[in-house]
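Colleague: here are the coordinates; sequence isn't available:
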């Protein structure tokens, strides 16, 4: 990938601090990671709904939705997965700069990619939420029939079957989605956001 050299950063007249002050809350990226079927999207959208009801400026970046537009040119090779997460990290950073709380629901299987995304943000702005669910349970749920297709050979490079998932070593929050409800998970995250003075 070539990097443009004839560009100059243009400082904005309205700052992140200005937007946060107007919003009456801080901004951050709540980065959900976990296997397909672990419950990332369900929890992310429920959190979004709860924050919206609280009057918080928020947005959800969902893996499947992003691949319909911004990342529709990417496949599922290791290289494409890395580029997928790189782009999402940059987009999430823009949302945080806008003063919003952005939630991202992506498998994001590689630690190095998640760490690269984390490094885009100021201290405390990147909140990694590991939605920890055993492969067997995710495969039992299989809401999109992806595991069945992967097992039959219809899908290649599928995380957890053909491609590894590297669990976070020190996430800010771990949700054991096999044992808690979506609402309980949302409550835990909101409690964390309040404890960190983001809300």
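Modeller: Thanks, I have the structure now. This one's a predicted model, so the numbers in the text were calculated from it and none came from an experiment.

Colleague: hey, let's count contacts and neighbours off CA atoms from now on
Modeller: Fine.

Colleague: check contacts around residue 161.
Modeller: By Cα atoms under 8 Å, 6 or more residues apart in numbering, residue 161 lies in contact with 147, 150, 151.

Colleague: for the residues you listed, which one is nearest residue 180?
Modeller: Nearest to residue 180 out of the contacts of residue 161 is residue 147 (Cα to Cα; 22.6 Å).

Colleague: Tell me the first helix or strand C-terminal of the helix or strand where that closest one lies.
Modeller: Taking DSSP states H and E as the criterion, residue 147 maps to helix 146-152. Following helix 146-152 in sequence order, the next helix or strand is strand 173-176 (DSSP H and E).

Colleague: By neighbour count, which of the contacts of residue 161 wins?
Modeller: Tallying neighbours with other Cα atoms under 10 Å puts residue 147 at the head of these, with 24 neighbours.

Colleague: Quick check: nearest residue in space to that one, chain neighbours excluded?
Modeller: residue 139 (5.9 Å; Cα to Cα, 6 or more residues apart in numbering).

Colleague: List the buried residues for the longest helix that the chain contains?
Modeller: If each helix of the chain is counted by residues according to DSSP state H, the longest one is helix 78-97. Buried residues in helix 78-97, counted by 16 or more other Cα atoms under 10 Å: 81-86, 88-89, 92-93, 95-97.

Colleague: Span of stretch 24-35 from start to end?
Modeller: End-to-end distance for stretch 24-35: 34 Å, by Cα to Cα, to the nearest Å.

Colleague: Check which residues of it are buried.
Modeller: For stretch 24-35, the neighbour count (16+ other Cα under 10 Å) marks 25, 26, 27, 28, 29, 30, 31, 32, 33, 34, 35 as buried.

Colleague: can you list those residues in CSV and add distance to residue 128 and secondary structure?
Modeller: CSV is the format used below for those (distance: Cα to Cα, whole Å; DSSP: H, G, I helix; E, B strand; the rest coil):
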residue, distance to residue 128, secondary structure
25, 19, coil
26, 17, coil
27, 14, coil
28, 11, strand
29, 8, strand
30, 6, strand
31, 5, strand
32, 6, strand
33, 7, strand
34, 11, coil
35, 14, coil
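
Colleague: then this one, side by side with the first:
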């Protein structure tokens, strides 16, 4: 307790609003959630590419990539998954404070964890995108061979097989990747960002 009292928030000289004005767009976190194989990373990176071509300051935080560095010490138990998402929420907040649009591609299976991240942001700066896809389609894609390993028992605590996925109850967007192309999906997100005057 005593040590925490010695940690004081240092106010930045350049504010988030200053950075947004310089960038000529607002900043936000676009939180892609969905089953493995639903298309989260593909969609986040396609959106990032689209924003980049429009000179929009953006970045992608990808679940697997983050586990190679920042979160490499975490496993896949419920406690570790919770900490994984907590850390990403805090990092995402830093990106938003820096004036960027940050896209995060994480299964983030538990509603409570996603809600805790949402509460880090002002109302219009967190956009939950449910990348919805039937598990049968996700499993048929199985780009990393994870479902096969989960079904054979090589992977325990695998979302959708041996660990639950709690669907979002009220996401800002639902993208059904078994029905839409990546290009069509990106267009929907761009349209939403324009409606919300982020772009």
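Modeller: That came through fine. For clarity, every value in this text was computed on a predicted model and none was experimentally measured.

Colleague: Contacts for the longest helix of structure 1, please.
Modeller: Counting by Cα under 8 Å, 6+ apart, 15-16, 27-29, 61, 71, 74-75, 101-102, 104, 108, 110, 113-114, 116-118, 120-121, 125 sit against helix 78-97 of structure 1.

Colleague: now the one residue sitting closest to the centre of structure 1: how far from residue 28 of structure 1?
Modeller: Central residue of structure 1 (Cα atoms, centre = their mean): residue 104, 2.5 Å from the mean position. The gap separating residue 104 of structure 1 from residue 28 of structure 1 is 11 Å, by Cα to Cα.

Colleague: joint contacts of these two?
Modeller: When Cα under 8 Å, 6+ apart defines a contact, no residue borders residue 104 of structure 1 and residue 28 alike.

Colleague: quick one: the longest helix of structure 1 to structure 2 mean distance?
Modeller: For helix 78-97 of structure 1, the mean deviation from structure 2 after alignment is 0.2 Å (mean Cα distance after the TM-score superposition for structure 1).

Colleague: Give the aligned range of whichever helix or strand comes after that helix in structure 2.
Modeller: Sequence-wise, the next helix or strand downstream of helix 78-97 of structure 1 (DSSP H and E) is strand 101-105. Counting by TM-score structural alignment, strand 101-105 of structure 1 pairs with residues 101-105 of structure 2.

Colleague: how far is the matching stretch from where the chain is centred?
Modeller: In terms of Cα atoms, centre = their mean, to the nearest Å, the centre of stretch 101-105 of structure 2 is found 5 Å from the chain centre.

Colleague: neighbours around whatever residue of structure 2 lines up with residue 9 of structure 1, how many?
Modeller: When structure 2 is aligned by TM-score structural alignment, residue 9 of structure 1 is paired with residue 9. The tally of other residues near residue 9 of structure 2 (other Cα under 10 Å) stands at 6.

Colleague: Over to residue 66 of structure 2?
Modeller: For residue 66 of structure 2, the neighbour count with other Cα under 10 Å is 14.

Colleague: do you know how far the closest residue to it other than its chain neighbours is from residue 134 of structure 2?
Modeller: Excluding its sequence neighbours, the residue lying closest to residue 66 of structure 2 (Cα to Cα, 6+ apart) is residue 72, at 7.3 Å. Per Cα to Cα, residue 72 of structure 2 is found 29 Å from residue 134 of structure 2.

Colleague: List the residues that contact the closest residue to residue 44 of structure 2 other than its chain neighbours.
Modeller: Of all residues beyond its chain neighbours, the one nearest residue 44 of structure 2 is residue 103 (5.9 Å), with distances taken as Cα to Cα, 6+ apart. Applying Cα under 8 Å, 6+ apart, we find residue 103 of structure 2 in contact with 29, 30, 31, 32, 44, 48, 58, 59, 60, 61.

Colleague: do that again at 10 Å, thanks
Modeller: Counting by Cα atoms under 10 Å, 6 or more residues apart in numbering, residue 103 of structure 2 touches 28-32, 40-41, 43-45, 47-48, 58-62, 92, 95, 127, 129.

Colleague: Could you save the buried residues of helix 78-97 of structure 1 as a markdown table and add columns showing distance to residue 174 of structure 1?
Modeller: Formatted as a markdown table, the buried residues of helix 78-97 of structure 1 follow (distance: Cα to Cα, whole Å):
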| residue | distance to residue 174 of structure 1 |
| --- | --- |
| 81 | 23 |
| 82 | 23 |
| 83 | 25 |
| 84 | 23 |
| 85 | 20 |
| 86 | 23 |
| 88 | 21 |
| 89 | 20 |
| 92 | 21 |
| 93 | 22 |
| 95 | 23 |
| 96 | 22 |
| 97 | 26 |
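
Colleague: now, among the residues you listed, which is nearest to residue 192 of structure 1?
Modeller: Taking Cα to Cα as the measure, residue 192 of structure 1 sits nearest to residue 96 out of the buried residues of helix 78-97 of structure 1, at 17.5 Å.

Colleague: can you tell me which residue in structure 1 aligns to residue 64 of structure 2?
Modeller: In structure 1, the residue matched to residue 64 of structure 2 (TM-score structural alignment) is residue 64.

Colleague: quick one: its match and residue 40 touch, right?
Modeller: No - Residue 64 of structure 1 is not in contact with residue 40 according to Cα atoms under 10 Å; the separation is 11.7 Å.
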